[in-house]
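> how would this look folded up:
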Amino acid sequence: MGFSLDKFAEFHIGPILFREELIYFKEVHLDEYVQVKVELTKYNKTNSRFSFIHQVFRNDGVLCCTVNVDGAWLDLHKRKLTKLPEEMEPYLAKIPRSENYAETE
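Take a look at the predicted model:
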C-alpha cells in the first residue's frame, strides 16, 4: 500500500482477514524466486471491507497459485472494525484493480 508498519501503528489500525483461499497450480522449489501480482477485487467505502487476489508466478512466468483474501481494517485499541483513515485513501487508490473490481458504499 505504500504505508510502513510504523504508519499503521501510528493510526492504531491493522488488517484483519476473514477468509483466505489458496489454489495451487504448480510447485515452487525452495530458494526459487517468485513474483507476486496483487489486485484489489472488492472494496466497501462505508466499512472498509476489502478483497484482494494475489497471483504468484515463477521466474519463467508460470502461474503457481492464487490467494484470495477477504478482510477489513481493525482498530487495534478498540478491537473493533474501523474505516481506513482519510490520509491513507490516496495510497489505496494506487493499488491495481482487477478486471471484475466492484466498489460499494
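> C-alpha only now, for contacts and for neighbours.
Fine.
> After the longest helix belonging to the chain, which helix or strand is next? Please name it.
For the chain, the helix that runs over the most residues, judged by DSSP state H, is helix 5-11. Next in sequence after helix 5-11, counting helices and strands by DSSP states H and E, comes strand 13-24.
> Flag every buried residue along that following strand.
For strand 13-24, a neighbour-count test (16 or more other C-alpha atoms under 10 Å) marks 13, 14, 15 as buried.
> Contacts for the host helix or strand of residue 40, please.
Using DSSP H and E, residue 40 sits in strand 34-44. With contact meaning C-alpha atoms under 8 Å, 6 or more residues apart in numbering, strand 34-44 is reached by 49-59, 95-105.
> Would you do the same for the sequence below? I want to compare the two.
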Amino acid sequence: MSFSVKFTTRWADFDANIHMRHTAYNDYAAESRLRFFKKHNITIRDFSMEKIGPILFEENTKFLREIHLGEDITVNLKVNGLSSKGERWKIQHEVFNQAGQLSAVITVYGAWLDLVKRKLTTPPEKFQAIFSDVERTEDFQEIPMKNA
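Below is the predicted model:
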C-alpha cells in the first residue's frame, strides 16, 4: 500500500531566497507520519492510553530540487527498515514539488518509547501492524535487535 499526503504550503515555510526553508521539509515529513498513524487508527489518544510514543534517533535530509513560494507539495511514506516486532523502524519520505519532481528525500530512524519507564519498548500489536502493508523501499532491510 502506498501512502502520500498533499500539502498546501504556507508563507512561513519559505525563506528570504523565496524557496522552502530546510526545516519545513522535515516538518511536512513529521506531519505525514502523524497522518499515517491516524489513517491506521492510531491517534494521540492511543499514544497516551498505551503510554508509548515514537522517538527519532536520526533524521537525514537530501535536498535535490527547490520548492518555490506558492507551490503545493506531496510527501510520501515508505518503510526502509523494520525490526521483527516493529520496535525500531526506518521511514523514508520523498517530497515532490507541484510539478511532481522529486525535491527531497528524508530518512528517519526511530523506535517506540515507554513513556513511564522512559525506555525503548516493543509496541502493542496494534502499533506493530501499521507497517505490515506499507510500501517498502527497494533497499529495505530488517533491523537486527541485539537481545532478540
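> could I get the buried residues of strand 13-24 of the first structure as CSV with distance to residue 63 of the first structure?
As requested, the buried residues of strand 13-24 of the first structure are exported to CSV (distance: C-alpha to C-alpha, whole Å):
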residue, distance to residue 63 of the first structure
13, 32
14, 29
15, 26
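> In the second structure, what stretch matches the strand holding residue 40 of the first structure?
Strand 34-44 of the first structure corresponds to residues 73-83 of the second structure when matched by TM-score structural alignment.
> May I see the buried residues of the matching stretch?
73, 74, 75, 76, 77, 78, 79, 80, 81, 82, 83.
> Which strand or helix spans the spatially most central residue of the second structure?
Centroid check for the second structure by C-alpha atoms, centre = their mean gives residue 33 as the closest residue, at 4.2 Å. Assigned by DSSP H and E, residue 33 of the second structure belongs to helix 22-39.
> elements contacting that helix?
If you count contacts as 3 or more C-alpha pairs under 8 Å, 6 or more residues apart in numbering; DSSP states H and E, helix 22-39 of the second structure packs onto strand 3-8, strand 72-82, strand 102-114.
> how about those strands, which one is nearest residue 39 of the second structure?
strand 3-8 (9.6 Å; C-alpha to C-alpha).
> Between the buried residues of stretch 73-83 of the second structure, which sits nearest residue 104 of the second structure?
Closest to residue 104 of the second structure, out of all of these and judged by C-alpha to C-alpha, is residue 75, at 9.4 Å.
> Quick check: the gap between the closest one and residue 114 of the second structure.
28 Å (C-alpha to C-alpha, to the nearest Å).
> What of residue 107 of the second structure?
23 Å.
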